[in-house]
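Engineer: quick one, structure for this:
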Amino acid sequence: MMIYLLAATMTLAMLIATAFGLHNEAQNARLERQRRDTQRYRMG
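Structural biologist: Okay, the predicted model is just below:
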């Protein structure tokens, strides 16, 4: 029974880590797009 609890805990931890990673990647992409758009309008 203990192994199932450990497996469930590890699965939940990996899901949380994946969600955090995806959020971080989305935020980086958003900032990069904003930076690129800002530079384009400054150069214009």
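Engineer: C-alpha only now, for contacts and for neighbours.
Structural biologist: Fine.
Engineer: and residue 2, how far from residue 10?
Structural biologist: 12 Å (Cα to Cα, to the nearest Å).
Engineer: same check, this time on residue 41
Structural biologist: 47 Å.
Engineer: what's the answer for residue 24, then?
Structural biologist: Residue 24 is 21 Å from residue 10, by Cα to Cα.
Engineer: tell me which residues are up against stretch 14-29.
Structural biologist: Residues outside stretch 14-29 that contact it (Cα atoms under 8 Å, 6 or more residues apart in numbering): none.
Engineer: ok so, going back, neighbour count: residue 41 and residue 10, which is higher?
Structural biologist: Using other Cα atoms under 10 Å, the more surrounded residue of residue 41 and residue 10 is residue 10, with 12 against 8.
Engineer: let's see this one next to it:
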Amino acid sequence: MMIYMLAAAMTLAMLVATAFSLHQEAHRVRTKVQTARVQLPGWRNPRAPR
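Structural biologist: Sure thing, here's the model as predicted:
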């Protein structure tokens, strides 16, 4: 019985970790997109070809 409880706890922990990492990745991408939209005078886009 204890092994089933351990397996359930590990499954729940992995689900929480996955949700947390997906949230962080989405936030990072959102921030990157918003930053790319900002066009400041005197700044160049680092991804633009030279």
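Engineer: and for residue 14 of structure 2, the neighbour number?
Structural biologist: 12.
Engineer: helix or strand for the equivalent of it over in structure 1, just tell me which one.
Structural biologist: Matched by TM-score structural alignment, residue 14 of structure 2 corresponds to residue 14 in structure 1. Using DSSP states H and E, residue 14 of structure 1 sits in helix 2-43.
Engineer: what is the neighbour count of the equivalent of residue 5 of structure 2 over in structure 1?
Structural biologist: Mapped onto structure 1 by TM-score structural alignment, residue 5 of structure 2 lines up with residue 5. Residue 5 of structure 1 has 10 neighbours, counted by other Cα under 10 Å.
Engineer: what sits against residue 5 of structure 1?
Structural biologist: Going by Cα under 8 Å, 6+ apart, residue 5 of structure 1 touches no other residue.
Engineer: how many other residues sit next to residue 6 of structure 2?
Structural biologist: 11.
Engineer: if you could redo that for residue 18 of structure 2, that was the one I meant.
Structural biologist: Neighbour tally, residue 18 of structure 2, other Cα under 10 Å: 12.
Engineer: do residue 21 of structure 1 as well
Structural biologist: Residues lying near residue 21 of structure 1 (other Cα under 10 Å) number 12.
Engineer: now do the one 4 residues further on
Structural biologist: Burial of residue 25 of structure 1 is recorded as 12 neighbouring residues (other Cα under 10 Å).
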